[in-house]
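Participant: structure for this input, please:
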Amino acid sequence: MSKPWRGVLYAVLLIAAVYYLLPLYVMLSTSLKTMDEIRGGNLLSLPGAISFDAWRKAWGTACTGIECSGLSGYFWNSVRMVIPAVLISTALGALNGYVLSKWRFRGSELAFAMLLFGLYIPFQVLLLPMAQTLGWFGLARSMAGLVFVHVVCGIAGTTLFFRNFYVGIPDELIKAARLDGAGFWRIFLRIVLPMSLPILMVTLIWQFTQIWNDFLFGLVFSSGESQPITVGLNNLANTSTSVKEYNVNMAAALIAALPTIAVYVLAGKYFVRGLAAGAVKG
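Facilitator: Presented below is the predicted three-dimensional model:
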């Protein structure tokens, strides 16, 4: 690429970066201002004097009774929800993908097609049957029920990722391991799983982002002390107080977004590398 065109490309990329980072800048600068400065200042202006009062108020205290004051209780609810949901759905997706790609059985293609069909069902359609299922299991409006919902809804996507990745592993490798006497679990744990690091990072990041940012299931299938941070953020933004505290709302939104931002900053390159390694092939 010639130098003039390279300069144009860099300029376009710079403009795009500014465009996407501007809302983040506005949120951060607003969260560090006082309400008096927000009312009398410019939206894009830097804080005159940095104040963390809005952050302290947004974080608040832990859950007590049936409500949470601030986001701290909701935040830890999301942590307790997202860790088991991500690990279980990823583990089941890896196992399903391994079976559907290397240990095919009669009807395996139909089973895979049904899993894919589940990806195209709107979540709103699942609310009533899922609520009935949680009621039968005694998990309604509980943290365990919320984890169950996310695991069930995440299996189809994780299975697709792993199945398409495992298709690229040579069948001869699996056959050689069988000839050496290795069984189902030994091949999976000793050979296939260690080769799965790229797609494992893809599914972990994907599932973490989807579950952490979910609002619909958190609103419908949780209550009181089991509500996740997205519900807490909605409650805080729609508080019944007469004064709209924009700095507190911006600080709360950043607190809710920090885990996913951190995940992408620390592991984003593995996400791209995993996709390139075969997450969408097959």
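Participant: contacts, neighbours, all on C-alpha from now
Facilitator: OK.
Participant: contact partners of stretch 190-206?
Facilitator: Surrounding stretch 190-206, the residues in contact under the criterion Cα atoms under 8 Å, 6 or more residues apart in numbering are 86-87, 90, 158, 161-162, 165-166, 263-264, 267, 270-275, 277-279.
Participant: surely residue 158 touches residue 87?
Facilitator: No. Checked against Cα atoms under 8 Å, the pair residue 158 and residue 87 is beyond contact range at 10.9 Å.
Participant: to compare with the earlier structure, here is another sequence to fold:
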Amino acid sequence: MRQRVLRVLLFAVLCLFCLYYLAPLFVMITTSLKPLAEIRSGSLISLPKQVTFDAWGKAWSTACVGVRCNGLKPYVLNSVIMVVPAVLISTFLGAINGYALTKWRFRGADTIFAMMLFGAFIPFQVVLLPMARVLGVLGLAGSVYGLILVHTVYGLAFTTLFFRNFFIGVSDGIIRAAMIDGAGFFGIFFRIVVPMAPPAIVVTVIWQFTQIWNDFLFGIAFTVGDSNPVTVALNNVVNTSTGVKEYNVDMAAAIIAAIPTLLIYLVAGRYFVRGLAAGAVKG
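Facilitator: Predicted coordinates for the structure are as follows:
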């Protein structure tokens, strides 16, 4: 009986924490579905009396982002153009690095890994000036393609860490047997190692996607105008006013900017947990 009471209390406490955590999302959704007049006259947590998606349409296509009133649509496209190649490239290079550092060990491998691991703890602000200089030399300053390079380079430390710690658990005997059969570096990688690594790949992709999509500092530092990612555009939407603060549009814009990361976790969240349990971030 006592154990059942404790379980009920624990369940109640967890429900309270869940409600507390979801309260901001509830306010955002309900506010985005209300007309502006209802927002001003009603309660913050009240349900909409008249559901309307006008704020969503405006946030997507006509909201003013600075002096440009074309909504978030082009900036969402910028983020997609930035995120997809940055995630794929950094994940692939991280897998190659982790594989080489564990299964094709060479003199100084541990030192190289330690130096790369150190890069994972360098604050964003420290690399702003060096990255700006590099992008200027390469002619990529102020563009989405420059941002792809920035996120790929900065993400290599994390992706290498994830794959290196996963590949440590792969039997060396399998690799040696493949070598005896005549398989080379990339043959073993693509035919043996990669098919064994879905847990690490899922963890890495989710991590990189979330970090890159939600990034604001690199976006505002290395892009300008029409090349801004959606996070920078969202900030400009919220801070742009023509005399009337449209809270419903701001909330709709914030949800639009957050939808991709929410979908990633809803679709692949269980695989993320499986990847963690499989040792993708253990070492």
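Participant: TM-score them against each other, please.
Facilitator: For these two chains in superposition, a TM-score of 0.97 is obtained (TM-score structural alignment, normalised by the length of the first structure); 281 aligned residues with a Cα RMSD of 1.6 Å.
Participant: higher neighbour count, residue 158 and residue 87 of the first structure?
Facilitator: Taking residue 158 of the first structure and residue 87 together and counting by other Cα atoms under 10 Å, residue 158 has the greater number of neighbours (28 against 16).
Participant: any idea how far residue 174 of the first structure is from the more buried one?
Facilitator: From residue 158 of the first structure over to residue 174 of the first structure the distance is 22 Å, taken as Cα to Cα, to the nearest Å.
Participant: how near is the most centrally placed residue in the second structure to residue 98 of the second structure?
Facilitator: A centroid search over the second structure (Cα atoms, centre = their mean) returns residue 210, at 1.1 Å, as the residue closest to the centre. Note on residue 210 of the second structure: its distance to residue 98 of the second structure, by Cα to Cα, is 21 Å.
Participant: check residue 89 of the second structure too.
Facilitator: Remark: distance between residue 89 of the second structure and residue 98 of the second structure (Cα to Cα) = 14 Å.
Participant: what does residue 71 of the second structure give?
Facilitator: Distance from residue 71 of the second structure to residue 98 of the second structure, by Cα to Cα: 41 Å.
Participant: same check on residue 153 of the second structure?
Facilitator: Distance check for residue 153 of the second structure against residue 98 of the second structure: by Cα to Cα, it reads 15 Å.
Participant: then residue 280 of the second structure?
Facilitator: Counting by Cα to Cα - residue 280 of the second structure and residue 98 of the second structure are separated by 11 Å.
Participant: overlap in contacts of those two?
Facilitator: Shared between the contact lists of residue 280 of the second structure and residue 98 (criterion: Cα under 8 Å, 6+ apart) are residues 162, 163, 165.
Participant: just the buried members of those?
Facilitator: Neighbour-count burial within these applies to 162, 163, 165; the criterion is 16 or more other Cα atoms under 10 Å.
Participant: in the second structure, what stretch matches the longest helix seen in the first structure?
Facilitator: In terms of residue count, the longest helix belonging to the first structure (DSSP state H) is helix 72-102. Helix 72-102 of the first structure corresponds to residues 73-103 of the second structure when matched by TM-score structural alignment.
Participant: ok, now stretch 201-221 of the first structure?
Facilitator: Counting by TM-score structural alignment, stretch 201-221 of the first structure falls onto residues 202-222 of the second structure.
Participant: ends of the matching stretch, how far apart?
Facilitator: 28 Å.
Participant: and the nearest residue to residue 96 of the first structure once chain neighbours are set aside, how many neighbours does it have?
Facilitator: Distance criterion Cα to Cα, 6 or more residues apart in numbering; nearest residue to residue 96 of the first structure, sequence neighbours excluded, is residue 159 at 5.7 Å. The tally of other residues near residue 159 of the first structure (other Cα under 10 Å) stands at 27.
Participant: and the strands in the stretch 151-283 of the second structure, which stretches?
Facilitator: In chain order, the stretch 151-283 of the second structure shows no strands, with DSSP state E, counting those that start in this stretch as the criterion.
Participant: again with the stretch 1-150 of the first structure
Facilitator: According to DSSP E, counting those that start in this stretch, the strands that the stretch 1-150 of the first structure contains are 63-64, 67-68.
Participant: so which of these is the most surrounded?
Facilitator: Mean neighbour count, computed with mean count of other Cα atoms under 10 Å, is highest for strand 67-68 among the strands of the stretch 1-150 of the first structure, reaching a mean of 18.
Participant: how close does it sit to the second structure?
Facilitator: For strand 67-68 of the first structure, the mean deviation from the second structure after alignment is 5.0 Å (mean Cα distance after the TM-score superposition for the first structure).
Participant: off-centre distance for that strand?
Facilitator: Centroid separation for strand 67-68 of the first structure versus its chain: 23 Å, with Cα atoms, centre = their mean, to the nearest Å.
Participant: same check on stretch 4-24 of the first structure?
Facilitator: Computed by Cα atoms, centre = their mean, the separation of stretch 4-24 of the first structure from the middle of its chain amounts to 27 Å.
Participant: now it on the second structure. Mean distance?
Facilitator: Between stretch 4-24 of the first structure and the corresponding residues of the second structure, superposition yields a mean separation of 1.0 Å, by mean Cα distance after the TM-score superposition for the first structure.
Participant: next, the buried residues of that stretch.
Facilitator: With burial defined by 16+ other Cα under 10 Å, not one residue of stretch 4-24 of the first structure is counted as buried.
Participant: and for stretch 222-230 of the second structure?
Facilitator: Counting neighbours by 16+ other Cα under 10 Å, one finds that the buried residues in stretch 222-230 of the second structure are 222, 223, 225, 227, 228, 229, 230.
Participant: now, which of the residues you listed lie within helices?
Facilitator: In this view, these that belong to helices under DSSP H are 222, 230.
Participant: determine the set of other helices and strands touching the longest helix of the first structure.
Facilitator: With contacts defined as 3 or more Cα pairs under 8 Å, 6 or more residues apart in numbering; DSSP states H and E, helix 72-102 of the first structure has these neighbours: strand 63-64, helix 108-119, helix 143-166, helix 197-212, helix 229-237.
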